[in-house]
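> fold the following and give me the result.
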Amino acid sequence: MSALPAAAAPYAFTASPCGGLGMALNGTAVTLRASGALWIEAARMLVVADLHLEKGSAYAARGQMLPPYDTRETLRRLQAEVAAAMLRTVVLLGDTFHDRRSEDRLAHDDAAALRELAGVTRLVWVVGNHDADGPQGLPGETLDEIAVESLVLRHEPAPGPQAGEVAGHLHPCARVAAAGASVRRRCFVTDGARLVVPAFGAYAGGLSIRDEAFAGLFARAPLCAALGAGRVRAVGWRSVRPD
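Presented below is the predicted three-dimensional model:
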């Protein structure tokens, strides 16, 4: 991706009062929030990807004893995002569950939180590679993808440049160099036409946007929006270092 051409026309972020960054994505106004959620203003829609609920319990079943609080923390953060906006729709953009038995391992209170969410808003489950069957006992709509305004929301990015696509799956992260030091952060990455959103789950991890998995996705040099404490920071491509 280092040889991508520069942008043919200006594209940039604007500061949002919430600490996020606003932009026109394929002509649709969106906000990249500090939580890693995407807000689509015209549709009053909140989009989060790759929650990987019950990843901790999946690892524990294989003898890797992680603290079993990832689902509770991820849902707490999601509830905070829902409470912060007058929304109509929440889209879970695939890999909401870590595996096909995750739903069975949900604690009662965590399952109740998802049912409550479906009771106050339209809840859309876009299927991913970890949860291809969608939820079995929880409410909401199950879709392969969803179109809104000039955008198409799906779990896995399609090959080649795709104007208007919003996807997850790749868990983008960026190592940013500044003042002789570097930090690694989850991030959004976009060229103004398509967007890959960060993983929202507490245990989801991340992949460098310099990795070959991102090669060929963008028609021009992308911008990175790195997540910080209550704020999203715009980062130019040349400031992003390989892992």
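
> switch to C-alpha atoms for all contacts and neighbour counts from now on
Fine.

> mind listing what's buried along the longest strand anywhere in the chain?
The single longest strand within the chain, with elements called by DSSP state E, is strand 181-190. Across strand 181-190, burial judged by 16 or more other CA atoms under 10 Å covers 184-190.

> got it, and stretch 39-57?
39-40, 45-57.

> start to end distance for that stretch?
Taking CA to CA, to the nearest Å, the first and last residues of stretch 39-57 lie 30 Å apart.

> figure out how far it is from the centre of its chain.
From the chain centre to the centre of stretch 39-57 is a distance of 6 Å (CA atoms, centre = their mean, to the nearest Å).

> same question, stretch 161-170
11 Å.

> just stretch 87-97 next, same as before
With CA atoms, centre = their mean, you get 10 Å for stretch 87-97.

> ok, residues contacting that stretch?
Residues outside stretch 87-97 that contact it (CA atoms under 8 Å, 6 or more residues apart in numbering) are 43-55, 103, 121-131, 153-155, 167-169.

> kindly report the same for stretch 32-43.
The contact list for stretch 32-43 (CA under 8 Å, 6+ apart) reads 18-22, 28-31, 45-49, 77, 81, 88-89, 148-149, 186-188, 197-200, 225, 227-232.

> if we can go back for a sec, what's the longest strand of the chain in contact with?
Contacts of strand 181-190 (CA under 8 Å, 6+ apart): 32, 36, 171-177, 195-199, 206, 209, 218, 222-228.

> near His171, how many other residues are there?
For His171, the neighbour count with other CA atoms under 10 Å is 23.

> for it, give me its contacts.
With CA under 8 Å, 6+ apart, His171 has these contacts: 50, 186, 197-199, 204-207.

> give the contact list for Pro198.
36-37, 49-50, 168, 170-173, 186-188, 206.

> mind running it again at 7 Å?
Applying CA atoms under 7 Å, 6 or more residues apart in numbering, one finds that Pro198 lies in contact with 36, 49, 168, 171-172, 186-188.

> for comparison, sequence B:
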Amino acid sequence: MNGHRFTLAGAELCVMPSGALWWATERILTVSDLHLGKSERVARRGGPLLPPYDTDETLARLENDIAATDPARVICLGDSFDDDLAARTLPDMARARLLSLMAGRGWVWITGNHDPGPNGLNGAQLAQTALGPLTFRHVARPDSAPGEVSGHYHPKARLTLAGRRITRRCLLTDGHRAILPAFGAYTGGLAMDAPELDALMQPGAVAVLIGPRPSPVPMRPAGRLRNTGRGS
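Below you'll find the predicted structure:
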């Protein structure tokens, strides 16, 4: 399996090309911010029409990762649906695909800011969950203990490589916490050097660029210090 391996609070983890996180020893697959039903929700609220394929594309990614890993448990780190109505009105075919993926394995729905209510599906719906040395929640907490795994921010890296400007989804990690990229199609993102993320990540943090061969780069350019928010 192509991926980038790293250690968090003693747990050996692997970032997959899709942006999912694989904990092989525990057979746990973690994904964040699926935002299923986004195109429907945007249209419902009078926004610009998006191609109605985001849910199918996101489920296809999830099917591929589950086929590759055969997890005993899947943890969805919140904002799995673009809002509560999108969860309740998921098309029958999409619901059947999702229920097929859930069959025979543990499934945890972490509540997010987009989907705080019941989603009408099987599995446990929790505000957060702790497994071994890791704690899984939707939004990172500045005062968290080591081993926090979260999502919410949809981190993205904007880099210049070989004279070309590129934007890639990325996972951020600093040995204390990991912030996963959005797994869903049609999701925007927050620059990895945004103040909100800079304030959370410790010195030496890396951004793992998502793609066929996930690869780490420094989150902060050489010589740039972490912004502590304190005056001089």
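
> let me see the TM-score of these two.
Superposed pair, TM-score by TM-score structural alignment, normalised by the length of the second structure: 0.91. Supporting alignment: 222 aligned residues with a CA RMSD of 1.7 Å.

> next, work out how far apart the residue at the greatest distance from the centre of the first structure and Glu165 of the first structure are.
Distance from the C-alpha centroid of the first structure peaks at Gly180, with 29.2 Å (CA atoms, centre = their mean). In this view, Gly180 of the first structure and Glu165 of the first structure are 35 Å apart by CA to CA.

> Arg72 of the first structure matches what in the second structure?
In the second structure, the residue matched to Arg72 of the first structure (TM-score structural alignment) is Asp56.

> pretty sure its match sits in a helix.
Yes - remark: Asp56 of the second structure belongs to a helix, assigned using DSSP: H, G, I helix; E, B strand; the rest coil.

> please say which position in the second structure Ser150 of the first structure maps to.
So Ser150 of the first structure corresponds to Pro133, using TM-score structural alignment.

> what's the answer for Ala177 of the first structure, then?
So Ala177 of the first structure corresponds to Thr160, using TM-score structural alignment.

> can you tell me the SS state at that match?
Following three-state DSSP, Thr160 of the second structure is assigned to strand.

> ok, for it, nearest residue in space, not its chain neighbours?
Nearest residue to Thr160 of the second structure in three dimensions, chain neighbours excluded: Ile166, at 6.1 Å (CA to CA, 6 or more residues apart in numbering).

> coming back round to it: and the match of Arg72 of the first structure, how many neighbours?
17.

> for the residue nearest the centre of the second structure, give me its contacts.
The centroid of the second structure falls nearest to Ser32 when counting by CA atoms, centre = their mean (2.9 Å). Residues in contact with Ser32 of the second structure (CA under 7 Å, 6+ apart) are 76-78, 151, 180-183.

> same question, His4 of the second structure
His4 of the second structure neighbours (CA under 7 Å, 6+ apart): 14-16, 214-215.

> 8 Å instead, please
14-16, 208, 213-216.

> what do you get for His155 of the first structure?
49, 93-95, 126-128, 145, 167-169.

> right, and Val48 of the first structure touches Val196 too?
No - using CA atoms under 8 Å as the test, Val48 of the first structure is too far from Val196 to be in contact (11.1 Å).

> among the contacts of strand 181-190 of the first structure, name the buried ones.
Buried among the contacts of strand 181-190 of the first structure (16+ other CA under 10 Å): 32, 36, 171-176, 195-199, 206, 209, 218, 222-228.

> take the residues you listed and keep only those in helices.
In helices, judged by DSSP state H, none of those are found.

> tell me which stretches of the first structure form helices.
Taking DSSP H to define them, one finds helices in the first structure at 55-61, 70-83, 102-105, 108-120.

> with distance to Gly137 of the first structure as extra columns, can I get those helices in JSON lines?
Formatted as JSON lines, the helices of the first structure follow (distance: least, CA to CA, whole Å):
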{"stretch": "helix 55-61", "distance to Gly137 of the first structure": "19"}
{"stretch": "helix 70-83", "distance to Gly137 of the first structure": "17"}
{"stretch": "helix 102-105", "distance to Gly137 of the first structure": "8"}
{"stretch": "helix 108-120", "distance to Gly137 of the first structure": "9"}
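
> so which of the ones you listed gets nearest Ser239 of the first structure?
Evaluated with CA to CA, the helices of the first structure place helix 70-83 nearest to Ser239 of the first structure, the distance being 29.1 Å.

> for the closest one, which helices and strands make contact with it?
Applying 3 or more CA pairs under 8 Å, 6 or more residues apart in numbering; DSSP states H and E, one finds that helix 70-83 of the first structure contacts helix 55-61, helix 108-120.

> now do the buried residues in it.
70-75, 77-78, 81-82.

> alignment lookup: His52 of the first structure to the second structure.
Aligned partner of His52 of the first structure by TM-score structural alignment: His35.

> do Phe218 of the first structure as well
Match for Phe218 of the first structure (TM-score structural alignment): Met201.

> now do the same contact list for that match.
Going by CA under 8 Å, 6+ apart, the list of residues near Met201 of the second structure reads 173-174, 177.

> now these in TSV, with distance to Leu197 of the second structure?
Formatted as TSV, the contacts of Met201 of the second structure follow (distance: CA to CA, whole Å):
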residue	distance to Leu197 of the second structure
Thr173	11
Asp174	11
Arg177	12
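
> for those residues, which pairs are in contact in the first structure too?
On the basis of both residues aligned by TM-score structural alignment, their matches' CA atoms under 8 Å, what survives of the contacts of Met201 of the second structure in the first structure is 173-174, 177.

> which among those gets closest to Gly120 of the second structure?
Arg177 (30.6 Å).

> need the contact list for the closest residue to the closest one other than its chain neighbours.
Nearest residue to Arg177 of the second structure, sequence neighbours excluded (CA to CA, 6+ apart): Glu148, at 4.6 Å. Contacts for Glu148 of the second structure were tallied using CA under 8 Å, 6+ apart; they are 134-137, 140, 176-178.

> alright, that wraps it up for me.
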